[in-house]
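[1] coordinates only, sequence not included:
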């Protein structure tokens, strides 16, 4: 039995892959720590002055220390995984091969079947003696394997202490900050702006211990249930945060349902480890398949491990095991981000009302390896997704394109396309037309961007058209819509505007985005 078990299966391959993943994570963490230390040291020598800057520098130093500690722990995890591989391979080499065991069994049975007059008794005894020696050899190999693997496991570093230290820093910062105590008394103003961020930070600090261990909140955020689906399409409700960003509730692994930012401008699901069931839930996901460091524009980088896990939208809408990037910890990459909640993944996205990001753009470049909504258990749902953010109904519909609806225009490329035309009209002036503007049609882009190659000034009327000169949206620059100006080499980001006006269907297979008049 032991011979069969140790020679069957995947062997040392998965553990070798895990060791390589930990080694890669350690290398990226080390690079991040060095870069982070260099940036903060430079700021301390130049721009960061005064008591607030000193307090920020203390926090930055703690995070840099944590990155260095995490690097060492990842290196140790890689080494211990390699030790387990060595123990396994040594045990396998010391174990009797199943072919030898099978040969012994066959010879024994032939001797027994032909032993009519007892003439084979000595040979049978010899076969039994050989088998006992094989058994003893296997037992010795297993004892050695158990000792080697146990020693490697005992040498694994504890991530729990370090991560709990982060939660303690957050709680300590809130307790020590007199401004936070004063702001909590301003109930009438606590529903928006900076005060809402303070309130969210306090809730995060209260929820941190149980979220860390079990992924359960003491103060619930109360997601709404899904609508469910039939055999060909599946619907889930969405909500709009600040009338610009769509949120959908879903759970990963044993975690509770949490709001995820529906982002056509990215690919893959990224979610904090607290939201997949905490450390306990993370362990239940099994071994990670990869890991590394990634980030989002706006000033946030994060370390992650990738697990294969189901994503549950409720109402029976569940994916198969699909790659999910689980964020372990995050850090700001700019001073602006550091001052506006970029010290944790959840705080960074708190201003969007989201706990994670669901990227559904077929030709977007990461940060995740694949799109979860292409891996439903019901394969009919994998064709595409309809995004309806219009006032008449707010939901996602997975599956085939909507039937009976009037298609207005189809963009080749989703979300990145060259099919948009931009018309700029100054007050009382003539219109300038820009054709085939490189763009990203991005539900998560808020108010979007406008490149300097499109010559526009505040007060100009800007209209954006798809093929067939179908108007998708228009606005008065910096009056009714506020896109951020970017350099000419960057994409124009539409932001939420076209999705507020029209439902849009993304075809995963065709890599297209079709806008409809109504549903």
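    Okay, I see it. Computed from a predicted model, the values in this text were never measured in an experiment. Numbers count the residues shown, from 1 in each chain.
[2] going forward, measure contacts and count neighbours with C-alpha atoms only.
    OK.
[3] how near is residue 375 to residue 310?
    Computed with CA to CA, to the nearest Å, the distance linking residue 375 and residue 310 is 9 Å.
[4] take a look at this one as well, against the first:
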């Protein structure tokens, strides 16, 4: 995900996909220093030292300290003080709760996952200690985006760190603020794992083309599949690649995540598989694609678990003529290779398996390719955070102890 997304709501009640390749999303830099600079100028008559300070950073830092003090004294502390009275105290359970302060962190942690609408892998998360919320597991994005009302206000750990506007695939615009908080994952046996991170809290959303019939929320944009998007791709365009909850997990659990869609689970930690195909970059990578057995053509691709049925640039089609609706004809064979053009990553035939394999959407000749979810439905894929821009490791066998 970025400010320019690659997933689009297509026909009513269905989710399609096409790639919107644009400039990277601007970083959310509207911090409190920027927001309150006019106030610094305005109150200089109260505290001449603020305006006269030869180091503006020091002046703004003192103002930040002032506002943080107000926030702690007037908002944070009172709210947290009445939280047990309103909601009742936490009741200890038998399951283990792992957090950044735990001294007994496991080497790996498994979270159940299921697939909605055939192509959307979904898990449950709790933000700020709030209710469980379904989110899409999306390698094509970076950062957790969800409506602000799905975030427990008593679990916000500080002031917002930025404000920004994002966009999903030319279909949905959203205004959000980046909030420091916690994201908690629940394992199959009830154990919990918590990351100190930030979440992009959506204040409001509206259709990008101002159509009254367009999506007005993340949930409607995803055709009711989930209410938020958990972006886990380290070199995705946005919205906040500096804070990916799965990479912010404590200890070795933040080293990477295995998406085992056929097995119905996510596994946090070092890769439990060996012998897979290593692709530099996650999700953006250099790939090659062949249509109907033609010589492979180089493409810049997004290996995207949330990409639905994917996209295909018209420059690689050769003699294949797309349908009027921008899809490829049934019977078209697609083969995707690593950058070397010989290591096959996956292949499929459009319209095979009783219509279960649908076509990618044909996009402009200079656009990138999006794998869609097909690859993830066939074999496990590991996202490695341990190298710059990440790695995508496809397949492999279980490491024997």
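    Thanks, I have the structure now. This structure is a prediction, so every number in the text was calculated from the model and none was measured.
[5] what does residue 217 of structure 2 align to in structure 1?
    Structural alignment places residue 217 of structure 2 opposite residue 344 in structure 1 (criterion: TM-score structural alignment).
[6] give me the number of residues near that match?
    Other residues within reach of residue 344 of structure 1, judged by other CA atoms under 10 Å, total 23.
[7] Kindly report the same for the one 4 residues further on.
    For residue 348 of structure 1, the count of nearby residues is 25 (other CA under 10 Å).
[8] and it, that one's in a helix?
    Yes: with DSSP: H, G, I helix; E, B strand; the rest coil as the criterion, residue 348 of structure 1 is part of a helix.
[9] Tell me, how many residues neighbour the residue lying closest to the match of residue 217 of structure 2 once chain neighbours are set aside?
    Setting aside the residues directly before and after it, residue 344 of structure 1 is nearest to residue 330 in space (CA to CA, 6 or more residues apart in numbering), at 5.1 Å. If you count neighbours by other CA under 10 Å, residue 330 of structure 1 ends up with 24.
[10] Could you do residue 47 of structure 2 as well?
    When neighbours are counted by other CA under 10 Å, residue 47 of structure 2 registers 12.
[11] And the one 3 residues further on, by the same measure?
    Taking other CA under 10 Å as the criterion, the count of residues near residue 50 of structure 2 is 20.
[12] what helices or strands is the helix or strand it falls within leaning on?
    When secondary structure is defined using DSSP states H and E, the element that contains residue 50 of structure 2 is helix 48-52. Under the contact definition 3 or more CA pairs under 8 Å, 6 or more residues apart in numbering; DSSP states H and E, helix 48-52 of structure 2 sits against helix 37-42, helix 56-71.
[13] can you redo the ones you listed as CSV with distance to residue 228 of structure 2 and mean neighbour count?
    Output for those, formatted as CSV (distance: least, CA to CA, whole Å; neighbours: other CA atoms under 10 Å):
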stretch, distance to residue 228 of structure 2, mean neighbour count
helix 37-42, 33, 13
helix 56-71, 28, 15
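[14] do you know which of these lies nearest residue 155 of structure 2?
    Closest to residue 155 of structure 2 of the helices and strands packed on helix 48-52 of structure 2 is helix 56-71 (CA to CA; 14.2 Å).
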